[in-house]
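Colleague: everything below, folded, please.
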Amino acid sequence: MEVVQVLHMNKGAGETSYAKNSKVQSKIISITKTVTEEAIIELLCKNLPESMGIADLGCSSGPNTLTVISEIIDIIYSKCSNLGCPTPELRICLNDLYSNDFNDVFGSLPAFYNKLKEEKGTDFGQCFITGVPGSFYGRLFPRKSMHFVHSSSSLHWLSQVPSGLDSKASTGINKGRIYISKTSPQSVLDSYMLQFQKDFSLFLKSRSNEIVPGGCMVLSFTGRKSMDPTSIESCHQWELLAQALMNMVSEGLVPEEKVDTFNAPYYGPCAEELELEVQKEGSFIMDRLEAFEIDWDGGVDMPNTINGTLSSGQRVAKTIRAVIESMLESHFGRDIMDDLFQRHADLVDKHLAKTRTKYTNLVIHLVRKG
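Modeller: This next block holds a predicted model:
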């Protein structure tokens, strides 16, 4: 599975689209807004450039994309107004993989610009928004062109399935599972950890070339509090999805080898792993690292016009489907998707009836060394 080719949020505005099923990600953005605001204000107090480079990495499409940019612009505009100085021109780069629905993003820009003009008026500086397709595990921007880099709900995705675990492997090492689990061999855990270390180190190295001295990043993504990667907070969501697949295997609906050769290109690190990689790469100072929890369903209701309010399991399954369906479909085929996620929803409902497991999210503020 080539992650760059198959990983993208569900496009369009249909019932399974990311645009309609990204409330959890929206809540994460809202929770981390204070960290973003404080980081930008600190940056502007140290240096107010005439032209400011800003990037949102893993921007996706739908309402969250321009919400993030709008909030960043509001913070900059408000701070400059308080300082009594003109707003710098803003070079805003929206990045995601090549298969992202950039057409949706660009189609929403005219309304965004009109709203910006109405709210900020003629005293607002120029704002230039561009799309930058490509993997953030590598260079994206010219040297020392960025002042502030933001990323939300993206860095838990790896650049590839760990070596030896992808569908090209002759035998399935992680049988009956699609991610790390309590029953996974130690070699599976080691492969995932090594892939994360390689990827996050490359991410930091790439950004160190692109961010000006004193510039900063605010990154938030799914992680874990425990140092144990097999802890329930880290892997149980994947366990339930694997269980749904294995139930389909038992009914002859999915070949078992298909499950055995699928492993998610995902890793939720703990704080200690992040700190170690930042220290090893050496280009950034970790100014802040916080963990917070969020309900699997985001703690919000999603109305269903046919059957009333969706159950928690259905809400969770729709959110997960909007994010990972493209990968599952490329491996298992489109025909099983509706059945798979209905089974997944039922399993999540049963799990949440017993315990309210939550996602752990990490948010870090990194400052580029001078």
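Colleague: contacts and neighbour counts: CA atoms only from here.
Modeller: Will do.
Colleague: strands along this structure, start to end?
Modeller: Ranges of strands in the chain, per DSSP state E, are 51-57, 89-96, 127-133, 146-152, 211-223, 284-295, 303-304, 308-309, 358-368.
Colleague: next, the structure of the following sequence, for comparison with the previous one:
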Amino acid sequence: MESFLKCRAVEMAEGGIMALLIPGVPDFWDPQKESTVVSRVELLRSSLVDMAKMGRLSAATSGIFNLPYYFPTAEELRAILQKSNSFSIERMEILKSGTFLNVDGHVACLRAVHQNMLAHKFGAETIDETFDLLKKKFYASPVYADPSKDKTIMIVAILKHNNV
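Modeller: Predicted coordinates for the structure are as follows:
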């Protein structure tokens, strides 16, 4: 995030405004009873591991493959943003996800974000099978049966470019 802010500071006019919309997690959530964007990405990772165990993906390739995500709490993000000399926080709010996606919606979102990357890494012929396995994992988990258990938050931050 710090590198991202440094790059944007070079591009922006002094006094310019930037809005960030970042998926995050609440300060506390129970992964046994609730889901977040973190648990959905973890389920995708476990599907890739299972595909490797079934011999559908190269174990060597899947072992070094990483989905490098970090989903902050609002306070973690605030601390990072406050360290920036280039921007000041004009406003920051937490929005409840409110998407209330069902299993098919979650799988479609994960597929939209990851399909090209996974096809490039593992081959297009494995994509349908990977996401079918992911869908089965979603349906097998009671956490995803009730969309109201999705505790993902969206963090909205309005930043002003400082005259540095």
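Colleague: TM between them?
Modeller: Their TM-score after superposition, calculated using TM-score structural alignment, normalised by the length of the second structure, is reported as 0.80; 157 aligned residues with a C-alpha RMSD of 2.6 Å.
Colleague: quick one on the thing from earlier: JSON lines for the strands of the first structure, including mean neighbour count and distance to Leu274 of the first structure?
Modeller: Formatted as JSON lines, the strands of the first structure follow (neighbours: other C-alpha atoms under 10 Å; distance: least, C-alpha to C-alpha, whole Å):
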{"stretch": "strand 51-57", "mean neighbour count": "22", "distance to Leu274 of the first structure": "18"}
{"stretch": "strand 89-96", "mean neighbour count": "21", "distance to Leu274 of the first structure": "22"}
{"stretch": "strand 127-133", "mean neighbour count": "16", "distance to Leu274 of the first structure": "26"}
{"stretch": "strand 146-152", "mean neighbour count": "24", "distance to Leu274 of the first structure": "15"}
{"stretch": "strand 211-223", "mean neighbour count": "23", "distance to Leu274 of the first structure": "10"}
{"stretch": "strand 284-295", "mean neighbour count": "16", "distance to Leu274 of the first structure": "9"}
{"stretch": "strand 303-304", "mean neighbour count": "12", "distance to Leu274 of the first structure": "38"}
{"stretch": "strand 308-309", "mean neighbour count": "11", "distance to Leu274 of the first structure": "39"}
{"stretch": "strand 358-368", "mean neighbour count": "23", "distance to Leu274 of the first structure": "9"}
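Colleague: JSON lines for the ones you listed, including distance to Asn103 of the first structure?
Modeller: Below are the strands of the first structure laid out as JSON lines (distance: least, C-alpha to C-alpha, whole Å):
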{"stretch": "strand 51-57", "distance to Asn103 of the first structure": "17"}
{"stretch": "strand 89-96", "distance to Asn103 of the first structure": "12"}
{"stretch": "strand 127-133", "distance to Asn103 of the first structure": "10"}
{"stretch": "strand 146-152", "distance to Asn103 of the first structure": "20"}
{"stretch": "strand 211-223", "distance to Asn103 of the first structure": "25"}
{"stretch": "strand 284-295", "distance to Asn103 of the first structure": "31"}
{"stretch": "strand 303-304", "distance to Asn103 of the first structure": "27"}
{"stretch": "strand 308-309", "distance to Asn103 of the first structure": "31"}
{"stretch": "strand 358-368", "distance to Asn103 of the first structure": "29"}
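Colleague: which stretch among those strands comes nearest Ala317 of the first structure?
Modeller: strand 284-295 (13.1 Å; C-alpha to C-alpha).
Colleague: still on that earlier bit, closest to Val3 of the first structure out of the strands of the first structure?
Modeller: Between Val3 of the first structure and these, the tightest spacing by C-alpha to C-alpha is seen for strand 89-96, at 12.3 Å.
Colleague: now do the closest one against strand 146-152, angle only.
Modeller: Here strand 89-96 of the first structure points in a direction 40 degrees away from that of strand 146-152 (axes from the mean of the first three to the mean of the last three C-alpha atoms, to 10 degrees).
Colleague: and strand 89-96 of the first structure, which stretch of the second structure?
Modeller: Per TM-score structural alignment, strand 89-96 of the first structure has no counterpart in the second structure.
Colleague: stretch 188-197 of the first structure now?
Modeller: Using TM-score structural alignment, stretch 188-197 of the first structure pairs with nothing in the second structure.
Colleague: can you tell me the centre-most residue of the second structure?
Modeller: In the second structure, the centroid-proximal residue (C-alpha atoms, centre = their mean) is Val37; its distance is 5.5 Å.
Colleague: from Ala74 of the second structure, how far off is the nearest residue to that residue once chain neighbours are set aside?
Modeller: Nearest non-adjacent residue to Val37 of the second structure, counting by C-alpha to C-alpha, 6 or more residues apart in numbering: Thr152, 5.8 Å away. From Thr152 of the second structure across to Ala74 of the second structure, the span is 11 Å (C-alpha to C-alpha, to the nearest Å).
Colleague: quick check: neighbours shared by the two?
Modeller: Residues touching both Thr152 of the second structure and Ala74 by C-alpha atoms under 8 Å, 6 or more residues apart in numbering: Gly24, Val25, Pro26.
Colleague: what's the spacing between stretch 186-204 of the first structure and its chain's center?
Modeller: Computed by C-alpha atoms, centre = their mean, to the nearest Å, the chain-centroid distance of stretch 186-204 of the first structure equals 17 Å.
Colleague: swap that for stretch 120-137 of the second structure, sorry
Modeller: The chain centroid and the centroid of stretch 120-137 of the second structure are separated by 18 Å under C-alpha atoms, centre = their mean.
Colleague: and stretch 27-39 of the second structure, by the same measure?
Modeller: Distance, centroid of stretch 27-39 of the second structure to centroid of chain: 13 Å (C-alpha atoms, centre = their mean).
Colleague: and the aligned residue in the second structure for Glu290 of the first structure, what is it in contact with?
Modeller: In the second structure, the residue paired with Glu290 of the first structure is Glu93, using TM-score structural alignment. Going by C-alpha under 8 Å, 6+ apart, Glu93 of the second structure touches Ile155, Val156, Ala157.
Colleague: again with His161 of the second structure
Modeller: By C-alpha under 8 Å, 6+ apart, the contact set of His161 of the second structure is Ala9, Met12, Ala13, Glu14, Gly15, Gly16, Ile17, Met18, Ser86, Phe87, Ser88.
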